[in-house]
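Asks: following is a predicted model, sequence given first.
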Amino acid sequence: MTAVLEISGLRKTYRGRKGERRALDGFDMVVEAGQVHGFLGPNGSGKTTTLRTLLGLIRPNGGRMAILGRDVPEQLPEVAGRVGAIVESPQFFGNFTAKDTLTLLADAGGVDHNRVFQVLELVGLRERAKDRVKTYSLGMKQRLAVASALLKEPALLVLDEPANGLDPGGIREMRTLMRTLSEQGMTVLLSSHILGEIQLICDSVTIISSGKRVAYGSVADVLAQHESSSVKVRLEPGVDMRPAVSLLRTNGAEITVEADHFVVGNAGNPAQITRLLSQQQIYVYELTPLAADLESVFLQLTGTAPVEGRNRQVDQTAMAPAGGGWGE
């Protein structure tokens, strides 16, 4: 496959009162043509700095970047017309309508006005095209931003948090749009904190932490490289989970308590769970190995707190030794 985007050894250093801070420290990324590529990282990891540098908004201290085979920022003017992008929060004139906004952008970019209605239809705003932008919700403004990025029918579409402010239905529509654009040959670089969506929509991912790449590859390959040792445990209906949880924690298990079950996160030998519990006449109704998901891999690689809130009670006092699982 042909690489639409190539970044190698990218470095960016900021100087402040506390000295130098390396926002990017030899970062690498490759995005193949026709893919939806997820770009993931916690706040402060260098993700937005990478996108701003790529688009010529920040000058790097070193490394190489290329878009569509052209080195940037030196040759960025040659490919700028084939790149659509949203980076950080989009801003619009509130008294303009969506149609006015996109028409002005079309005129500035030499785009046929028919394209305005096409992109409004694509993002689901055609019925609100004549409403002033100041009456739009945050999610609608995000849709308008995506529409503006699509005006030039770009070969590369760069989207930073496009689902921000969207309800579940809007997120699903955005997912469908990204897949449709990819099937039509457009390459999409998608930055998002909604990891479940990234896992559903993306062909491949890059994970950045502290300015360095910590994972890269197809979603399936990244997940396969970080197999989960977690198992879901459900007791017989009506049985109080607390004695079982206490017993397993005493024996070194890392427990996450959910509403009607619990998860042992370091179950190197799941048989040990049933053995210990049965000795106390506590019987397991369900014992299910959990496959690694993108969120768990992300947390493992970046060492950050969950970005998608889940109502969990996690005990961190009884952790398995490094490199091993409880019950091995």
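Replies: Looks like it came in fine.
Asks: from here on, just use CA atoms for contacts and neighbour counts.
Replies: Noted.
Asks: now the residue lying closest to Val297 once chain neighbours are set aside: which helix or strand?
Replies: Spatial nearest neighbour of Val297, excluding adjacent residues (CA to CA, 6 or more residues apart in numbering): His226 at 6.5 Å. His226 belongs to no helix or strand when assigned by DSSP states H and E.
Asks: any idea how far Met174 is from Phe262?
Replies: 33 Å (CA to CA, to the nearest Å).
Asks: still on that earlier bit, in this structure the residue nearest to Val297 contacts Ala292, no?
Replies: Yes - counting by CA atoms under 8 Å, Ala292 is a contact partner of His226 at 6.8 Å.
Asks: which is the succeeding secondary structure element to whichever helix or strand Arg213 is part of?
Replies: Using DSSP H and E, Arg213 maps to strand 212-218. As assigned by DSSP H and E, the chain's next helix or strand after strand 212-218 is helix 219-224.
Asks: buried stuff in stretch 175-186?
Replies: Across stretch 175-186, burial judged by 16 or more other CA atoms under 10 Å covers Arg175, Met178, Arg179, Leu181, Ser182, Met186.
Asks: residues making contact with that stretch?
Replies: 33-36, 122-123, 154-157, 187-188, 197, 201 (CA atoms under 8 Å, 6 or more residues apart in numbering).
Asks: of those, which is the nearest to Val133?
Replies: Of all the contacts of stretch 175-186, Val133 sits closest to Val123, with 14.8 Å by CA to CA.
Asks: neighbours around the closest residue to that closest one other than its chain neighbours, how many?
Replies: Nearest residue to Val123, sequence neighbours excluded (CA to CA, 6+ apart): Arg143, at 5.7 Å. By other CA atoms under 10 Å, the residues close to Arg143 number 25.
Asks: what do you get for Ser230?
Replies: 22.
Asks: ok, Tyr216 next?
Replies: Neighbours of Tyr216 (other CA under 10 Å): 18.
Asks: included below, for side-by-side comparison, is a second structure:
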Amino acid sequence: MVMSSTNSQPYLELDQFRKDYGKLQAVKKCDLKVSKGESLALLGPNGGGKSTIIRSVVGAVHPTSGNIRIDDIDVGTHPNKIKSLLSYLPQRLDFPGMLTARELLYLSAQLRGCSSSRVEEMVKYFSLQEAIDRKVREFSGGMVQRLGLAICFLPEVPLYVLDEPTLNLDPLGSEQFRNLVHELKLSGATILFTSHIIKDAVQLADRVAIVNRGEIATVESVPDFYEAVQNETEVHLVLQSTSEQVFAAACEAGAELTSRNGHQMSFRANPQNRLQVIKAIEAAGGKIEEFRTVTPDWDSLLSDQFALTSEPERS
């Protein structure tokens, strides 16, 4: 299917892109357009094709057929030009363990033509000051990820391509990352990232592409995607007493009952109707003793909402 961006001229475009590994179709023919200044999240199960798409965009994987263009430049034909347009954060960071964070940062800055002041800015941004002279082999997974983000964001480029950027980050690191992405979006940068965290997609992306079994199953605006997530949220109630009248009143008010067991009941309803359902339950004689909402976890949400199943993906 063809997925259009908001502008007629996309900054990043996948045109009939396909990638095979022997008999395995990692990514089937797919089309995707991302506008300049847009942030797009690739979501889906592990092995669905997200990382293959990401690695193909940066030129690390060559298409079996089709092509990828950045700023109307073919990725396969002009790899050196493409490298100057983007910065890439891989999912697996494999830094030389004998080097310090300072050595890696300044080496990366030299390779990308970045100033020492930019290095210092990223060190402060990702709170690396106290670890700057430690060898990377001594770092925790979260500190390695912070270092990877600092290196990725050293160059100020038009396109950032990020594979699971919040992996292993603590809440502070995740907040630092989200703040920087918001700043980059305001400056006009284009961002393509993968994530397994719905919160990141909702907060950081303009659109969400669901990738499953090597295909782009759907592309949704963030408001539409957020509504789909909210509609899957369950409301759990413990009542002083229940009756058929209470259950019937809830359904008439727009609830979809998901369970009823003794004095407990659970239902789904769109966010606009939830209060109406609660009022209907109380009007029918149901006295609510406990109330809580539960958003389904990632795997169950994707399975239920988008009917996704995974299969192996070559990296």
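Replies: Done, it's in. A quick note: this is a predicted structure, and the numbers were derived from the prediction, not measured.
Asks: could I get the TM-score for this pair?
Replies: Laid over one another, the chains give 0.76 as their TM-score (TM-score structural alignment, normalised by the length of the second structure), with 287 aligned residues with a CA RMSD of 4.0 Å.
Asks: returning to that earlier point: wait, which of the contacts of stretch 175-186 of the first structure is closest to Pro243 of the first structure?
Replies: Glu197 (36.3 Å).
Asks: could you say which helix or strand holds the aligned residue in the second structure for the closest one?
Replies: Here Glu197 of the first structure is matched to Asp200 in the second structure, going by TM-score structural alignment. Assigned by DSSP H and E, Asp200 of the second structure falls within helix 198-204.
Asks: how big's the offset between that helix and the first structure?
Replies: Helix 198-204 of the second structure: mean distance to aligned residues in the first structure after superposition is 1.7 Å, counting by mean CA distance after the TM-score superposition for the first structure.
Asks: mind listing what's buried along that helix?
Replies: Per 16+ other CA under 10 Å, helix 198-204 of the second structure contains these buried residues: Ile198, Asp200, Ala201, Val202, Leu204.
Asks: distance between that helix and the chain's centre?
Replies: In terms of CA atoms, centre = their mean, to the nearest Å, the gap separating the centre of helix 198-204 of the second structure from the centre of its chain is 6 Å.
Asks: now do stretch 288-304 of the first structure
Replies: The answer for stretch 288-304 of the first structure is 13 Å, by CA atoms, centre = their mean.
Asks: do the same with stretch 184-198 of the first structure
Replies: The answer for stretch 184-198 of the first structure is 7 Å, by CA atoms, centre = their mean.
Asks: alignment lookup: Lys99 of the first structure to the second structure.
Replies: Lys99 of the first structure maps onto Arg102 in the second structure, by TM-score structural alignment.
Asks: which other helices and strands does the helix or strand that match falls within contact?
Replies: Per DSSP H and E, Arg102 of the second structure falls inside helix 101-112. If you count contacts as 3 or more CA pairs under 8 Å, 6 or more residues apart in numbering; DSSP states H and E, helix 101-112 of the second structure packs onto helix 116-125, helix 141-152.
Asks: mean per-residue distance, it to the first structure?
Replies: Looks like 1.6 Å for helix 101-112 of the second structure (mean CA distance after the TM-score superposition for the first structure).
Asks: now the angle between helix 141-152 and that helix, please.
Replies: 30 degrees (axes from the mean of the first three to the mean of the last three CA atoms, to 10 degrees).
Asks: and the contacts of helix 101-112 of the second structure?
Replies: Contacts for helix 101-112 of the second structure (CA under 8 Å, 6+ apart): 115-116, 119, 131-136, 147, 150-151, 154-155.
Asks: okay, and Gln67 of the second structure sits in which element?
Replies: Check again: residue 67 of the second structure is Asn, not Gln. strand 65-70.
Asks: Provide the aligned range in the first structure for that strand.
Replies: Residue span in the first structure matched to strand 65-70 of the second structure, by TM-score structural alignment: 62-67.
Asks: please apply the same query to stretch 170-188 of the second structure.
Replies: Counting by TM-score structural alignment, stretch 170-188 of the second structure corresponds to 167-185 in the first structure.
Asks: can you tell me which residue is nearest the centre of the first structure?
Replies: Centroid-nearest residue in the first structure: Ser192, 3.6 Å away (criterion: CA atoms, centre = their mean).
Asks: I'd assumed His37 was in contact with that one.
Replies: No - the criterion here is CA under 8 Å, and Ser192 of the first structure misses it with His37 at 10.7 Å.
Asks: my read is Glu173 of the first structure is in a helix, agree?
Replies: Yes - assessed by DSSP: H, G, I helix; E, B strand; the rest coil, Glu173 of the first structure belongs to a helix.
Asks: mean per-residue distance, whichever strand or helix holds Leu181 of the first structure to the second structure?
Replies: Taking DSSP H and E as the criterion, Leu181 of the first structure maps to helix 168-183. Its aligned residues in the second structure lie a mean 1.6 Å from helix 168-183 of the first structure after superposition (mean CA distance after the TM-score superposition for the first structure).
Asks: just give me the match in the second structure for Lys212 of the first structure.
Replies: Match for Lys212 of the first structure (TM-score structural alignment): Glu215.
Asks: contact partners of stretch 251-268 of the second structure?
Replies: With CA under 8 Å, 6+ apart as the criterion, stretch 251-268 of the second structure contacts 231-242, 247, 269, 273-274, 276-277, 280.
Asks: what of stretch 114-130 of the second structure?
Replies: Everything outside stretch 114-130 of the second structure that qualifies as a contact, by CA under 8 Å, 6+ apart, is 105-106, 109, 132, 146-147, 149-151, 153-155, 173, 176-177.
Asks: and what about Ala305 of the first structure, helix, strand or coil?
Replies: If you use three-state DSSP, then Ala305 of the first structure falls in the coil class.
Asks: all set now, cheers.
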